[in-house]
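Q: Need coordinates for the below:
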Amino acid sequence: MLKEFRDFAMKGNVVDLAVAVIIGAAFGAIVTSLVGDIIMPIIGAITGGLDFSNYYIPLSAKVTASNLADAKKQGAVLAYGNFLTLTINFLIVAVVLFLVIRVMSQFKRKEEAKPAEPPKPSAEVVLLTEIRDLLKKS
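A: Alright, predicted model coming up:
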């Protein structure tokens, strides 16, 4: 069973998937930083210095905090500012993935448009062709 698992884990598709997950996690961290550290502050500056990450609606009367972290400690809150930030994060990831896939599709179409070379015959086929040609001469 251990051998079967090793064989499965070392197949090309599994290794490719593992690499993709690691790269995806790193890409996600970059996009999160882009949204949180660059895009949302710009949007906040445009809207008068608002910080979307602290926007919330208290769901309990005892929540009186002025920031989201303290409000969560006091009771239930509806953190719609955080949701807005994560939605923008998702949209950026979706657009970037769309552009990457679009570029890859264009490259693939260019490769398909090129005439493919016929495959080289195997050594057996070459040998049989030579034998056939020798028999024709006889």
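Q: From here on, just use CA atoms for contacts and neighbour counts.
A: Will do.
Q: Sort out which residues of the lengthiest helix in the chain are buried, please.
A: Secondary structure assigned by DSSP state H gives helix 80-113 as the longest helix of the chain. For helix 80-113, a neighbour-count test (16 or more other C-alpha atoms under 10 Å) marks 81-82, 85-86, 88-90, 92-93 as buried.
Q: Same question for stretch 53-62.
A: For stretch 53-62, the neighbour count (16+ other C-alpha under 10 Å) marks 53-56, 58 as buried.
Q: how long is it end to end?
A: Using C-alpha to C-alpha, to the nearest Å, the gap from the first to the last residue of stretch 53-62 comes to 21 Å.
Q: Work out the gap between it and the centre of the chain.
A: 33 Å (C-alpha atoms, centre = their mean, to the nearest Å).
Q: Looks to me like Glu117 is in a strand.
A: No: for Glu117, which was evaluated using DSSP: H, G, I helix; E, B strand; the rest coil, the result is coil, with no strand membership.
Q: structure for this one too, so we can compare:
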Amino acid sequence: MLSEFREFIAKGNVMDLAVGVIIGGAFATITGSLTEDLIMPFVGWLFGGVDFSSKFILLGSVPDGIAATDYAKLKEAGVAMIGYGAFITAVINFLILAFIIFLLVKWVNKVMRRGPDAPAGPTEVDLLTEIRDELRKK
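A: Below you'll find the predicted structure:
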């Protein structure tokens, strides 16, 4: 069983997948920073200085000692609320990732089409003629 596992791990696809997961995790961090540190502040500025990441609607009561506008502390305290600002940020982050993956797949498909042309095989007529000739020999 150990040799089968070693053979499975040594396959190119598994190693490619591992590299892809690691790079994807690092790339998600980059796009998260792009969204939170560059895009969302710009969007907030466009809407008059609004910080979308901390926009929410309270559904429950606010505990004593916590400001009703402190999203992070309310969330930490487990107050029922709808964090639509965080959701908007997550959607924008997803759209950025999806668009970049789309561009990557499009580029890979373009490179694959441009790759070395496969040698042309025999046509259907050639194959049928060959089969007919083999059958006549028997």
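Q: And the longest helix of structure 1, what does it pack against?
A: Helix 80-113 of structure 1 sits against helix 12-33, with contacts defined as 3 or more C-alpha pairs under 8 Å, 6 or more residues apart in numbering; DSSP states H and E.
Q: any chance of the buried residues of stretch 53-62 of structure 1 in CSV, plus secondary structure and distance to Leu68 of structure 1?
A: Converted to CSV, the buried residues of stretch 53-62 of structure 1 look like this (DSSP: H, G, I helix; E, B strand; the rest coil; distance: C-alpha to C-alpha, whole Å):
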residue, secondary structure, distance to Leu68 of structure 1
Ser53, helix, 8
Asn54, helix, 5
Tyr55, coil, 7
Tyr56, coil, 7
Pro58, strand, 10
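Q: Identify, from those, the entry nearest to Glu117 of structure 1.
A: Glu117 of structure 1 lies nearest to Ser53 out of these, by C-alpha to C-alpha, at 57.1 Å.
Q: Quick check, the closest one in contact with Gly81.
A: Yes: using C-alpha atoms under 8 Å, Ser53 of structure 1 makes contact with Gly81 at a distance of 4.9 Å.
Q: between those two, what contacts are shared?
A: Common neighbours of Ser53 of structure 1 and Gly81, counting by C-alpha atoms under 8 Å, 6 or more residues apart in numbering, are absent.
Q: State the distance from the residue nearest the centre of structure 1 to Glu117 of structure 1.
A: Central residue of structure 1 (C-alpha atoms, centre = their mean): Gly24, 4.9 Å from the mean position. From Gly24 of structure 1 across to Glu117 of structure 1, the span is 36 Å (C-alpha to C-alpha).
Q: repeat for Thr129 of structure 1
A: Shown here: Thr129 of structure 1 relative to Glu117 of structure 1, a distance of 20 Å by C-alpha to C-alpha.
Q: neighbour-wise, which of these two wins?
A: Between Thr129 of structure 1 and Glu117, counting by other C-alpha atoms under 10 Å, Thr129 is the more crowded of the two (12 against 6).
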